[in-house]
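# Model the following, please.
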Amino acid sequence: MDDLAGFLRTRRSRVDPAAAGIPTDSRRRVAGLRREEVAHLSGVSVDYYVRLEQGRATQPSEQVLDALARVFGLDETERGHLYRLARQRRRPAKAPSRKVRPELLRVLDLVPDAPALIMNHRLDVLAGNRMAGLLFGRPMPGLNTARHLFLEEDEGGLYADWEQCSLDVVGHLRLAAGHYPDDPRLAALIGELAMGSDRFCRLWARADVRARTHGRKAYRHPLVGLLELHQENFALPDDSGMELVVLSAAPGTPACDGLRLLAGLDSDDSQPAPNARFLHSHPHNPAVGQ
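Now for the predicted structure:
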């Protein structure tokens, strides 16, 4: 799904030669740096760097990775991604279980006034509270937000910042592919998105990586209008790959009023998801006990 060679090629193409101290002229035909320029700036032989980009050199040292990260100007997220890709053959990470502990489902019920959900590294929603179901207008288990964004919605749909959301989602999936290269479900999802969305294909080819932590998230709800919310992501313990995601609004804001309106919607009007307690008790819920 992702590899060190491809990541190096995309990062090399984005470096401004002038910023790296390399004179340029109108005859230059290469976007970014040449391979030999990267080798010179990072202090490795041209032959070794060429083999890295061709996938023929394995297990580069910490010193080489640090030098390449410096030459490419990688941020903290990209640097961590580079290191994971370089170590895939040594310590491949197994895809975590989809099992959601009952205690986590009870936590969702403790957030009654804001949408809250549990997602895995593939952006599958494994469980959500009543407010999450009201926001998305559908049951939570079975929803994949990447598929929803690229294959079911468009720029005029639920996601008010659709273009920015698409950048964030592709960047997250790139990180997930680097962390779980042997996850067949993730590979199938990426293939499905690539087949069904031209924008996904273009963004995936850029090989950008993004870490999801917190920030603004805006939705256009068909019944309550624009909701400008704050998203907070809480990574769950035990290296499960899961996150608790809470979408909140500051008191006294239009978004806070919108959430109150959302909470008062009738379930028949908006097709909300079952709440977390129902998810815990239902014997056929695929998110529990797998």
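# going forward, measure contacts and count neighbours with C-alpha atoms only.
OK.
# biggest strand in this structure by residues?
Taking DSSP state E as the criterion, the chain has its longest strand at strand 225-235.
# Can you name the secondary structure element that comes next after that one?
The helix or strand immediately downstream of strand 225-235 is strand 243-248, counting by DSSP states H and E.
# if we look at that next one, which residues are touching it?
With CA atoms under 8 Å, 6 or more residues apart in numbering as the test, strand 243-248 has contacts from 114-120, 217, 229-236, 256.
# tell me the angle whichever helix or strand comes after it makes with strand 225-235.
Per DSSP H and E, strand 243-248 leads on to helix 254-263 as the next helix or strand towards the C-terminus. Using axes from the mean of the first three to the mean of the last three CA atoms, to 10 degrees, the inter-axis angle of helix 254-263 relative to strand 225-235 is 90 degrees.
# Give me the secondary structure label for Gly215.
strand (DSSP: H, G, I helix; E, B strand; the rest coil).
# now Gly32
coil.
# Quick check: the gap between it and Pro17.
6 Å (CA to CA, to the nearest Å).
# quick one: which of these two has more around it?
Here Gly32 and Pro17 are compared on neighbour count by other CA atoms under 10 Å; more neighbours surround Gly32, at 21 against 17.
# excluding its backbone neighbours, what's nearest that one?
Spatial nearest neighbour of Gly32, excluding adjacent residues (CA to CA, 6 or more residues apart in numbering): Ser13 at 4.0 Å.
# How about the contacts made by the one you found?
Contacts of Ser13 by CA under 8 Å, 6+ apart are 30-33.
# Arg27 sits in which helix or strand?
Using DSSP H and E, Arg27 maps to neither a helix nor a strand.
# On the three-state scheme, the closest residue to Tyr159 other than its chain neighbours is what?
Using CA to CA, 6+ apart and skipping the chain neighbours, the partner closest in space to Tyr159 is Tyr219 (4.8 Å). What three-state DSSP gives for Tyr219 is strand.
# unless I'm mixing things up, Tyr219 is touching Gln231, no?
No: counting by CA atoms under 8 Å, Tyr219 sits too far from Gln231 to count as a contact (11.5 Å).
# which among the contacts of strand 243-248 end up buried?
By neighbour count, with 16 or more other CA atoms under 10 Å, the contacts of strand 243-248 hold 114-120, 217, 229-233, 235, 256 as buried.
# hang on, the earlier thing: between the longest strand of the chain and strand 243-248, what angle do the directions make?
Going by the same axes, to 10 degrees, strand 225-235 makes 150 degrees with strand 243-248.
# got the contact list for strand 225-235?
Residues outside strand 225-235 that contact it (CA under 8 Å, 6+ apart) are 160, 212-221, 241-249, 254-255, 258-259.
# Could you also give me the structure for this next sequence, so I can compare it with the first?
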Amino acid sequence: MDGELGDFLRSRRARISPEDVGLTSYGRRRVPGLRREEVAQLAGVSVDYYIRLEQGRGPSVSDAVLDAVARVLRLDETEHAYLRTVARPDARRTPARRTPARTEPTARRVRPGLRLLLDLFDRAPAFVLGRRMDVLAWNALGDALSGFSRMPAAERNMPRQAFLDPGARELYPDWPAVAAETVAHLRLDAGLHQDDKELAALVGELSLKSEDFRRLWADHQVKAKTYGVKRMAHPVVGALTLPYETLAVPGEPDLSLVVYTPEPGSETAERIALLASWAAGGNAPEPRVER
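So this is what the prediction gives:
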């Protein structure tokens, strides 16, 4: 996406004050945070070089320079990796990872063995995420919890559900945190696939229709959703506290397996078991949305 590197660096500069890095603040500042000149000084590069980097005109920038900038801007591990990716997108992308032009849904890309693995989780809701956080496949319990099979294919997308479904705020008691994590993960995907027209269209749609999405997208937060806990107010079985694990799929760099892991013996586990019995009997309830 055009300007991604510069926008990211400016947003990281804005969150650090001169005092945070041992500098004395002087003069009136038109914008918050560090100036470009200060970042360049602390990173040990020329001001012109750093300006060219922010403008995306430094394709041959070295690891040492990026590491120095990351140190100055206090980037965490995910942000550091993201910086390297957006600073040198062509160097980080092999031909096999280039985003292909697609006109059909990608659900058929989920191989049979992975679908079988989903079905083996008989006590845990599970689903497969693809590019742009599209939901591509799920098990019976995941469907009973989330209602994926009853959604139009175009709506099986995490960001779209979080920001455009009016029931999402009721379903997620921690909706602000869920929304922020969703946008941070989507931006991470955007950095890896800067030429993805479908992703750009999704961002454009959400920006147009949701003020909350526009605000969060402008923050330039990046975060991988590898594990965590999600609270849900399910419309049938009630309050659920669901730890989850997100697993990489070997041989499928664009896919991930998400498994909810309710604590054995907990009230949530009992309610998930009730949901499973309904699913097995073909009487699964009608959830509003899922993430």
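# Can you give me the TM-score here?
Overlay of the two chains. TM-score (TM-score structural alignment, normalised by the length of the first structure): 0.87; 272 aligned residues with a CA RMSD of 2.0 Å.
# Please name the nearest non-neighbouring residue to the residue nearest in space to the middle of the first structure.
The centroid of the first structure falls nearest to His172 when counting by CA atoms, centre = their mean (1.8 Å). Closest residue to His172 of the first structure apart from its sequence neighbours, by CA to CA, 6+ apart: Arg210 at 5.3 Å.
# ditto for Tyr49 of the first structure
Nearest one to Tyr49 of the first structure, counting by CA to CA, 6+ apart, is Ala39 at 6.0 Å.
# List the residues that contact that neighbour.
Counting by CA under 8 Å, 6+ apart, the residues that Ala39 of the first structure touches are 45-46, 49.
# And those, which of them are buried?
By 16+ other CA under 10 Å, these give Tyr49 as buried.
# rewinding a little: gap between the residue nearest to Tyr159 of the first structure and Gly264 of the first structure?
18 Å.
# repeat for Arg9 of the first structure
For Arg9 of the first structure relative to Gly264 of the first structure (CA to CA), the value is 52 Å.
# which of these two has more neighbours?
Arg9 (19 against 11).
# Pretty sure the more buried one sits against Leu52.
No: counting by CA under 8 Å, Leu52 is not a contact partner of Arg9 of the first structure; they are 9.7 Å apart.
# Measure how buried the residue mapped onto Ala132 of the first structure from the second structure is and give me the count.
When the second structure is aligned by TM-score structural alignment, the residue opposite Ala132 of the first structure is Gly142. Gly142 of the second structure: 28 surrounding residues under other CA under 10 Å.
# contacting residues for Gly142 of the second structure?
Neighbour list for Gly142 of the second structure: 124-127, 148 [criterion: CA under 8 Å, 6+ apart].
# Have a look at how far, on average, the helix or strand it falls within is from the first structure.
Assigned by DSSP H and E, Gly142 of the second structure belongs to helix 140-146. Once fitted to the first structure, helix 140-146 of the second structure is off its aligned match by 1.1 Å on average (mean CA distance after the TM-score superposition for the first structure).
# Could you point out the helix or strand that follows that helix?
Following helix 140-146 of the second structure in sequence order, the next helix or strand is helix 158-164 (DSSP H and E).
# Could you tell me where the longest strand of the first structure falls in the second structure?
Counting by TM-score structural alignment, strand 225-235 of the first structure corresponds to residues 238-248.
# how big's the offset between that stretch and the first structure?
Looks like 0.6 Å for stretch 238-248 of the second structure (mean CA distance after the TM-score superposition for the first structure).
# re the thing from before, what's the most distant pair in the buried ones among the contacts of strand 243-248 of the first structure?
Asn120 and Cys256 (27.2 Å; CA to CA).
# related to what we said a few turns ago, give me the buried positions along the helix holding Gly142 of the second structure.
140-146.
# that older thread, list the contacts of the alignment partner in the second structure of the residue nearest to His172 of the first structure.
Under the alignment by TM-score structural alignment, Arg210 of the first structure pairs with Lys223 in the second structure. By CA under 8 Å, 6+ apart, Lys223 of the second structure lies in contact with 78-79, 181, 184-185, 188.
# For Lys223 of the second structure, give its distance to Arg88 of the second structure.
19 Å.
# Likewise for Thr106 of the second structure?
As judged by CA to CA, Thr106 of the second structure and Arg88 of the second structure stand 27 Å apart.
# More neighbours: these two, which one.
More crowded of Thr106 of the second structure and Arg88, by other CA under 10 Å: Arg88, with 17 against 13.
# thought the more buried one was touching Pro59?
Yes: between Arg88 of the second structure and Pro59 there is a contact under CA under 8 Å: 5.6 Å.
# The residue nearest to His172 of the first structure should be in a helix, yeah?
No: according to three-state DSSP, Arg210 of the first structure belongs to no helix; its state is coil.
# I'd like to know how far Val15 of the first structure sits from Glu103 of the first structure.
47 Å.
# of the two, who's got more company?
Val15 (18 against 9).
# Please tell me how far the aligned partner of Asn144 of the first structure in the second structure sits from Pro287 of the second structure.
In the second structure, the residue matched to Asn144 of the first structure (TM-score structural alignment) is Asn157. Relative to Pro287 of the second structure, Asn157 of the second structure is positioned 15 Å away (CA to CA).
# Could you measure from Ala93 of the first structure over to Ala176 of the first structure?
Distance of Ala93 of the first structure to Ala176 of the first structure, computed by CA to CA: 10 Å.
# Counting neighbours, what do you get for Val125 of the first structure?
Neighbour tally, Val125 of the first structure, other CA under 10 Å: 22.
# For whatever helix or strand it lives in, name the packing helices and strands.
Per DSSP H and E, Val125 of the first structure falls inside strand 125-128. Counting contacts by 3 or more CA pairs under 8 Å, 6 or more residues apart in numbering; DSSP states H and E, strand 125-128 of the first structure packs against strand 116-119, helix 276-281.
# Show me which residues of that strand are buried.
Those would be 125-128, for strand 125-128 of the first structure by 16+ other CA under 10 Å.
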